[in-house]
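**Q** only geometry, no sequence info:
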């Protein structure tokens, strides 16, 4: 006996990836529904590589009663309206937007990091999926924190345009093509030209009446979400940068620990940790880049080295497919965890 699952926002980048991953991982299903905005109603989309096609249903008229799990990939606006309705109808919501992440009654889950926190989901019948940049970072931090207790993290991210949706990917493509043929490269989705450029600005700026004046909301999310998922005592400061890469987020992470930890110890821990693939060779090409992680489940860690500027410090490079571990894969893993621990319909 399987589950009845709804994918909300099924026609977007993350929604389509959710359908792909449900199919790839052979998630136990009795039924699957693709739901989106009225403008996509009636569209036909593939359910992964199963050969099955799904007709997109209108979110405004969809009845969540009788459905077990709803994977939301529709953004904060639709989530604010429809996630509580789905939850009230008895359908557990796993939401990919930022709307519920810092709600004290909503678990914020990365299954490799804080699986037991999911036990509080029944308060609202909603579970939050973290920010894409946070998800891969905490997977890498978890085994190191357990061993030596992290005091402070300084992270710089190099985030692909797919994090801004289809419009971001289209803009990078059109600007790149335009530059080669001599056309204009007007910025629409992003604040500046993204082709052959980097932009140190993701999301809006935080107001001046906070400790994070001058930071963006993306940078603030990384700090707040890491504290909620991993440990409230870890200090986190981030600089988030959009780069001209279609898929795959990269991060350079500086970590300061309370206890000594050697590079070899860290490598051994990372090598055995769930969700991580360590690829760390001291040679040309001995590291993973974004293009190599596309379509993969793992969070890749490379270039683990000592930070000689602090007493107990390490530096590492972390890469992951942001549409997968940063969004769709993590949501499906949450659904799997929910089934094992609570719903238990299927083996």
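**A** Structure's in. What do you need? The model shown is predicted, which means the values in this text are computed figures rather than measured ones. Residues are numbered from 1 along each chain as shown.
**Q** switch to C-alpha atoms for all contacts and neighbour counts from now on
**A** Fine.
**Q** does residue 136 count as helix, strand or coil?
**A** helix (DSSP: H, G, I helix; E, B strand; the rest coil).
**Q** all strands for the chain, in order.
**A** 3-8, 29-36, 44-46, 53-55, 57-58, 69-72, 92-95, 126-128, 150-159, 235-242, 249-257, 276-278, 299-306, 313-320 (DSSP state E).
**Q** Residue 107 is nearest to which of these?
**A** Residue 107 lies closest to strand 126-128 among those, at 5.3 Å (Cα to Cα).
**Q** What helices and strands are in contact with the closest one?
**A** Judged by 3 or more Cα pairs under 8 Å, 6 or more residues apart in numbering; DSSP states H and E, strand 126-128 is in contact with helix 76-88, strand 92-95.
**Q** and the angle from the longest one to strand 29-36?
**A** Read that as helix 76-88. Inter-element angle recorded for helix 76-88 and strand 29-36: 150 degrees (by axes from the mean of the first three to the mean of the last three Cα atoms, to 10 degrees).
**Q** which other helices and strands contact helix 76-88?
**A** Against helix 76-88 (3+ Cα pairs under 8 Å, 6+ apart) you get strand 69-72, strand 92-95, strand 126-128.
**Q** wait, what's in contact with residue 205?
**A** By Cα atoms under 8 Å, 6 or more residues apart in numbering, residue 205 lies in contact with 213-217.
**Q** For the closest residue in space to it that isn't next to it in sequence, the count of nearby residues, please.
**A** In this structure, residue 205 finds its nearest non-sequential neighbour in residue 216, 4.1 Å apart by Cα to Cα, 6 or more residues apart in numbering. Residues lying near residue 216 (other Cα atoms under 10 Å) number 20.
**Q** try the one 5 residues further on
**A** Here the neighbour count serves as a burial measure; for residue 221 (other Cα under 10 Å) it reads 19.
**Q** OK, contacts around it?
**A** The contact partners of residue 221, by Cα under 8 Å, 6+ apart, come to 131, 134.
**Q** Please tell me how far it sits from residue 65.
**A** 33 Å (Cα to Cα, to the nearest Å).
**Q** same check, this time on residue 101
**A** Residue 101 is 24 Å from residue 65, by Cα to Cα.
**Q** the more surrounded of those two?
**A** Regarding residue 101 and residue 65, a neighbour count based on other Cα under 10 Å identifies residue 101 as having more, with 25 against 13.
**Q** quick one: the more buried one and residue 108 touch, right?
**A** Yes: at 5.8 Å, residue 101 and residue 108 qualify as touching, with contact defined as Cα atoms under 8 Å.
**Q** okay, now the one to match up with it:
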């Protein structure tokens, strides 16, 4: 017996990826509906190879009788409709930033803290973390179990798809404009993104960090361990899909490169690609469309006590968003809803 599943924000990058991931992983579905704003009503989205769904109006949709909603419509929209769905008895897995730091809403990465899913009963909502946080904590979890991480310094190299379809279009149009010598006027980004890097993702906060950097800090503490100190620098790069991260870790006790590598190889959702030769590491191009978090360039940091550094790459639309949400739904269905 399957579930009645609603996909909210079905016309966006993540919404479409959620539909594809549900199909690929053969999630038990009796009925599925695609929801979006009024302006998208009637548009068609694919569910698998053959089934086409016509988008319905989120604002008018009655969630009574529906089991699970996977929601990615933007934080302001989610603030209205996720509680409405939950009140109707539909458990919401919310991919926006709105509910992540609310204390009575679990923030979940299934490879890291699946037990937190049980907390959904308080509000009927489970939060999906930020894309850059997800891939980092998947890689940190086996290392934290091995040696207790005390501090993390991370620099991200985040693709434009994290900013949505308009951001991807802007990179494409700016790249084209450079080759035909057209003028470039940034719209989605504060500066030109084509052939450039921008050390700002989201708005600046009072301490000089950006909100994306703040998210990585507080979300890691909520998911993995409140005692870990995290310092992040988040950078947008001219890559269409997949985020990369350079991660430096300090442990409470010595951890060898060999032990760290073995722990990562054994960890769920992690693939170690580290041959220490030209090309023996993961990059965004070959990881796009794949589910795992790829870890490369694992090495000792001799400048600090008990330090290691590594390179981490993952498809931000899959593990960084859609796949993580569907994995949460899988645990929810198998361990809690149980039809």
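**A** Happy to help now that I have it. Note that the structure is a prediction, hence the values are computed from the model and not measured.
**Q** Provide the TM-score value for the superposition.
**A** Comparison of the two superposed chains (TM-score structural alignment, normalised by the length of structure 2) gives a TM-score of 1.00, and 339 aligned residues with a Cα RMSD of 0.5 Å.
**Q** if we can go back for a sec, among the contacts of residue 205 of structure 1, who's most crowded?
**A** For the contacts of residue 205 of structure 1, neighbours tallied by other Cα under 10 Å; top is residue 215, 22 neighbours.
**Q** What is the equivalent residue in structure 2 for that residue?
**A** Residue correspondence to structure 2 (TM-score structural alignment): residue 215 of structure 1 is matched to residue 209.
**Q** Same check on residue 271 of structure 1?
**A** Using TM-score structural alignment, the partner of residue 271 of structure 1 in structure 2 is residue 265.
**Q** mind listing what that match touches?
**A** Neighbours of residue 265 of structure 2 in contact, by Cα under 8 Å, 6+ apart: 271-272.
**Q** could you pull out the helices for the stretch 101-250 of structure 2?
**A** Per DSSP state H, counting those that start in this stretch, the stretch 101-250 of structure 2 carries helices over the ranges 131-147, 165-180, 211-223.
**Q** can you list these in JSON lines and add distance to residue 116 of structure 2?
**A** Formatted as JSON lines, these follow (distance: least, Cα to Cα, whole Å):
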{"stretch": "helix 131-147", "distance to residue 116 of structure 2": "15"}
{"stretch": "helix 165-180", "distance to residue 116 of structure 2": "32"}
{"stretch": "helix 211-223", "distance to residue 116 of structure 2": "9"}
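**Q** Most tightly packed of the ones you listed?
**A** Ranked by mean neighbour count, those are led by helix 131-147 with a mean of 23 (mean count of other Cα atoms under 10 Å).
**Q** average distance between that one and structure 1?
**A** Its matched residues in structure 1 lie on average 0.2 Å from helix 131-147 of structure 2 after superposition (mean Cα distance after the TM-score superposition for structure 1).
**Q** Other residues contacting that helix?
**A** Outside helix 131-147 of structure 2, the residues within contact range by Cα under 8 Å, 6+ apart are 109, 111-112, 149, 156, 158, 162, 215-216, 219-220, 223-224, 243, 245, 251-255, 260, 263-264, 267, 269-270, 293, 295, 312-314, 316-317, 319-321.
**Q** For ChimeraX, write the select line for the buried members of these.
**A** Of the contacts of helix 131-147 of structure 2, the buried ones can be selected in ChimeraX as follows, counting by 16 or more other Cα atoms under 10 Å:
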select :109,111,112,149,156,158,162,215,216,219,220,223,224,243,245,251,255,260,263,264,267,269,270,293,295,312,313,314,316,317,319,320,321
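**Q** Tell me the residue in structure 2 aligned with residue 286 of structure 1.
**A** Superposed on structure 2 with TM-score structural alignment, residue 286 of structure 1 falls opposite residue 280.
**Q** That match and residue 306 of structure 2: what is the separation?
**A** In terms of Cα to Cα, residue 280 of structure 2 sits 25 Å off from residue 306 of structure 2.
**Q** who has more neighbours, those two?
**A** residue 306 (19 against 12).
**Q** Show me what that one aligns to in structure 1.
**A** Using TM-score structural alignment, residue 306 of structure 2 sits opposite residue 312 in structure 1.
**Q** need the contact list for that match.
**A** Counting by Cα under 8 Å, 6+ apart, residue 312 of structure 1 has contacts 256-261.
**Q** Let me have those residues in CSV, extended by distance to residue 47 of structure 1.
**A** As requested, these are exported to CSV (distance: Cα to Cα, whole Å):
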residue, distance to residue 47 of structure 1
256, 44
257, 45
258, 47
259, 48
260, 48
261, 45
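**Q** conserved subset of these in structure 2?
**A** Comparing the contacts of residue 312 of structure 1 with structure 2 on both residues aligned by TM-score structural alignment, their matches' Cα atoms under 8 Å, the contacts found in both are 256-261.
**Q** list the contacts for residue 27 of structure 1?
**A** Neighbouring residues of residue 27 of structure 1 by Cα under 8 Å, 6+ apart: residue 336.
**Q** That one and residue 103 of structure 1, how far apart?
**A** Taken as Cα to Cα, the span from residue 27 of structure 1 to residue 103 of structure 1 is 28 Å.
**Q** ditto for residue 312 of structure 1
**A** Per Cα to Cα, residue 312 of structure 1 is found 33 Å from residue 103 of structure 1.
**Q** Would you confirm that residue 214 of structure 1 contacts residue 201?
**A** No: contact between residue 214 of structure 1 and residue 201 fails when scored by Cα under 8 Å: they sit 10.5 Å apart.
**Q** sorry, back to before: which of the helices and strands packed on helix 76-88 of structure 1 sits closest to residue 57 of structure 1?
**A** strand 69-72 (13.6 Å).
**Q** Now do the contacts for the closest residue to residue 291 of structure 1 other than its chain neighbours.
**A** Among residues not flanking residue 291 of structure 1 along the chain, residue 248 sits closest, at 6.8 Å (Cα to Cα, 6+ apart). Listed by Cα under 8 Å, 6+ apart, the contact partners of residue 248 of structure 1 are 159-160, 290-291, 293-294, 319-323.
**Q** distance of the counterpart of residue 248 of structure 1 in structure 2 from residue 16 of structure 2?
**A** Residue pairing (TM-score structural alignment): residue 248 of structure 1 is matched to residue 242 of structure 2. Residue 242 of structure 2 is 16 Å from residue 16 of structure 2, where distance means Cα to Cα.
**Q** Give the equivalent position in structure 1 for residue 142 of structure 2.
**A** Matched to structure 1 by TM-score structural alignment, residue 142 of structure 2 sits across from residue 143.
**Q** circling back: state the distance from the match of residue 286 of structure 1 to residue 154 of structure 2.
**A** 21 Å.
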